[in-house]
Structure formats: structure tokens, C-alpha cells
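Novice: Just a sequence and a predicted model for now, questions to come.
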Amino acid sequence: MEEPQRARSHTVTTTASSFAENFSTSSSSFAYDREFLRTLPGLLIVAEIVLGLLVWTLIAGTEYFRVPAFGWVMFVAVFYWVLTVFFLIIYITMTYTRIPQVPWTTVEDVIWCIYYGLCFNGSAFVLYLSAAVVDASSVFPERDSHNFNSWAASSFFAFLVTICYAGNTYFSFIAWRSRTIQ
């Protein structure tokens, strides 16, 4: 005679790891720092993005590969444009506050003032200045006036974005200096 099969019970226990819990957000609201764009450094960053975009698109729309010096200008313009957009998004959305293990009040001041402010803006100022000089010295009249006009305009905008990075470097230095004195 066959024995009837007993019903088997399965107990499944699920747990959330503390790692996953710590990185989840407590609310689904989107954080946005509207006031930052109203400050002078915020406006300078927006100007850096717009003017930097003009620099590399004006060159990219030409036959810039015929003049090797424009490779340097393109590298500097695209590199700092991408990083500036990245830093603006990170700062405006306050994404850095989504990781609660880090003491953001302290780290934010250090990162923003020293790393972003002095290192990033200072290096952008120096490299953009060199790229603007290379850009201006590489512009020469040719039969195709489109290339000449685009290269001359990119040179003009390269000097403007250099001034913006210099301004942000100055404001970052002032902010860093005021924090070190306290």
C-alpha cells in the first residue's frame, strides 16, 4: 500500500542588507538647489558650459584635422565641458547627499572649495588659456571662409570661457581662504 505524501512546507526568509538600506533614499523627492544658479559662481559655471560648447562645436564643424593644433583645443574644450556639466549636475541635484555614511557638511566644503574650486577651475583656467592661445595662433585665412570664421569665433569664445574659469578660480580661492582663516 502506498503511503500518502505529506505536504511540505517551505519557509522563505528574506532580509535586506544594511549596505542596500544605507544607500536607498528616504524619500523619492528630487533634490534641487535652485539658489546655486543665482550666485555668481553658479552663473559662471553656466557660462562655462555654454561658451565651452560653442568652442568645441565651432571647431568640430570644420575640417580641423588639417591643423594639428586644433586637436589640443578640442581635447581641452571637450574634456572640461564634460567635467563642468558633470559637476554642475552633481552639485545642483545634491546627489552627493544620497550617501549617508559620509559627513557631507565637512566633505562638501572640502570637495567644493579645494578640489572643484581650486584644482579643477585652476587647471581649467591654465589649460584653457593655452588652448585659446593655440586656437588664436592657428587661425589663418584660407579659401574656405567657413573654416576661418568658425576658427576665429572659437578663438574668441575660448578666451571668454578662460575668463569665466579664472573668475571661478578667484571665487574658490576666496572661499577656501575664508575657511582656512576661521
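Specialist: In hand now; what should we look at? Residues are numbered from 1 along each chain as shown.
Novice: can we go C-alpha only for contacts and neighbour counts from here?
Specialist: Noted.
Novice: Give me the nearest residue to E142, chain neighbours excluded.
Specialist: Distances taken as CA to CA, 6 or more residues apart in numbering place F148 nearest to E142, at 6.7 Å, with adjacent residues excluded.
Novice: ok, residues contacting stretch 141-155?
Specialist: 54-56, 58-59, 61-63, 132-133, 135-136, 139-140 (CA atoms under 8 Å, 6 or more residues apart in numbering).
Novice: Next up, a structure to set beside the first:
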Amino acid sequence: MAATTAQPMSSLPSGLGVCTTAPDIFYLPELVFGGLVWILVASTLITPPNPLGWVMFVSVFCFVMTFLWMVIFAAGGHRNSSGWAAADFAYHGLAAFFYLSAGVDLAYITLLVKPLNSRIYHIDIAAVVFAFVATLLYFIHTILSSIRWKNF
């Protein structure tokens, strides 16, 4: 029988445990897919001037906050407090909701505008897909964080 290094769901990880425990293993994929949404939306030009401001806000806000959240957890700033477990659940739930609304907005604008340049259209479609993947990752993280909070 193999030994496991995973921590129980009743404690918060610190150090490299952030990269190996159940809900926290999603930090890096959330950063990757959120960053891709940010880059792809920023690389296209859509007129009227600012229909995707909400999408950019969500992608930048969630990227920065997830990075800070990961650093706080890795540094052990949570001190294994149940308040941090609740805050982790609340943040990831809010981020999942934000990304869902941003993905729907992005899909609507992409279908509405449909630029003549197919390259830009394909970039927008990729951004929509990555926004919904980020939504799924944040939603799964929310579910697992709620289980950890309940077991705390």
C-alpha cells in the first residue's frame, strides 16, 4: 500500500502542500486559463470601444487575487484558521460566478460582432472556451473548498 502525502480536508496546506492537496491543486490551472483569457481578449480589437471591459476586469482581478491567495497559502499566512477556509470558499465561489458572467458576456459579444477577419474570430472563440474552462475550474475548487470548510 502506497503512502499518501495529501493532507486531510480538515486543515489548510502551506508550503509545497498547496501544489499537492485536493482543492488547492487547482490554483495553477486557474492561473493558466485565466491568464489565457486575459491575453486573448487583450489581443483583439473590437468596436465599439469597450464592450469587453467586464471580461478584462474579471480575468485580471481573478488572476491577481488567485496568485495572491496562492502565495498567502504557500507562505502559511492562514495559520490553519477556519476563517481562512470560509474565505477560500467565498472567494472561489465569487470567482466562479464572475467567470460565468464574463464567459456569457464574451460569447454574446463574439457572436454579435463576428468580425470579418476569421483570425480574430477564432481568437475570440478560444477566449470563450478558456473562460468557461476557468469557470469550471473555479467551480470545482469552490465545491472542494466547501467540503474542506465543512470538515474544518
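Specialist: Sure, I can see it. All of these numbers come straight from a predicted model, not from anything done at the bench.
Novice: which residue in the second structure lines up with the residue nearest to E142 of the first structure?
Specialist: Matched to the second structure by TM-score structural alignment, F148 of the first structure sits across from Y121.
Novice: Mind reading off the mean deviation between the helix or strand hosting that match and the first structure?
Specialist: Assigned by DSSP states H and E, Y121 of the second structure belongs to helix 118-151. Following superposition, helix 118-151 of the second structure is found to deviate from the first structure by 0.8 Å on average (mean CA distance after the TM-score superposition for the first structure).
Novice: ditto for stretch 54-67 of the second structure
Specialist: Mean for stretch 54-67 of the second structure is 0.6 Å (mean CA distance after the TM-score superposition for the first structure).
Novice: For that stretch, which outside residues touch it?
Specialist: 27, 30-31, 34-35, 37-38, 41-42, 95, 98-99, 102-103, 105-106.
Novice: Just give me the neighbour total for A127 of the second structure.
Specialist: Using other CA atoms under 10 Å, A127 of the second structure has 25 other residues around it.
Novice: I'd like to know how far it sits from T66 of the second structure.
Specialist: Per CA to CA, to the nearest Å, A127 of the second structure is found 19 Å from T66 of the second structure.
Novice: Helices of the second structure, start to end?
Specialist: Using DSSP state H, the helices found in the second structure span residues 27-42, 53-75, 82-113, 118-151.
Novice: mind checking which of those helices is nearest G17 of the second structure?
Specialist: Nearest of the helices of the second structure to G17 of the second structure, taken as CA to CA: helix 53-75 at 7.5 Å.
Novice: Look up how far V55 of the first structure lies from the residue nearest to the spatial centre of the first structure.
Specialist: Compute the mean C-alpha point of the first structure, and by CA atoms, centre = their mean the closest residue is T84, 2.6 Å away. For T84 of the first structure, the distance to V55 of the first structure (CA to CA) stands at 14 Å.
Novice: Same question for D144 of the first structure.
Specialist: Distance, D144 of the first structure to V55 of the first structure, using CA to CA: 19 Å.
Novice: now do R177 of the first structure
Specialist: Distance from R177 of the first structure to V55 of the first structure, by CA to CA: 32 Å.
Novice: same question, N147 of the first structure
Specialist: 13 Å.
Novice: the more surrounded of those two?
Specialist: V55 (31 against 20).
Novice: Skipping adjacent residues, who's closest to the alignment partner in the second structure of the more buried one in space?
Specialist: The alignment partner of V55 of the first structure in the second structure, by TM-score structural alignment, is V37. In this structure, V37 of the second structure finds its nearest non-sequential neighbour in A127, 5.0 Å apart by CA to CA, 6+ apart.
Novice: and the gap between the one you found and Y108 of the second structure?
Specialist: Counting by CA to CA, the gap from A127 of the second structure to Y108 of the second structure is 12 Å.
Novice: And for T44 of the second structure?
Specialist: 15 Å.
Novice: Report the contact partners of G61 of the first structure.
Specialist: Going by CA under 8 Å, 6+ apart, the list of residues near G61 of the first structure reads S150.
Novice: run the last query once more with 7 Å
Specialist: If you count contacts by CA atoms under 7 Å, 6 or more residues apart in numbering, G61 of the first structure has none.
Novice: can you check Y138 of the second structure too?
Specialist: E30, H92, A95, A96 are the contacts of Y138 of the second structure under CA under 7 Å, 6+ apart.
Novice: next one: V37 of the second structure
Specialist: S59, A127, F130, A131.
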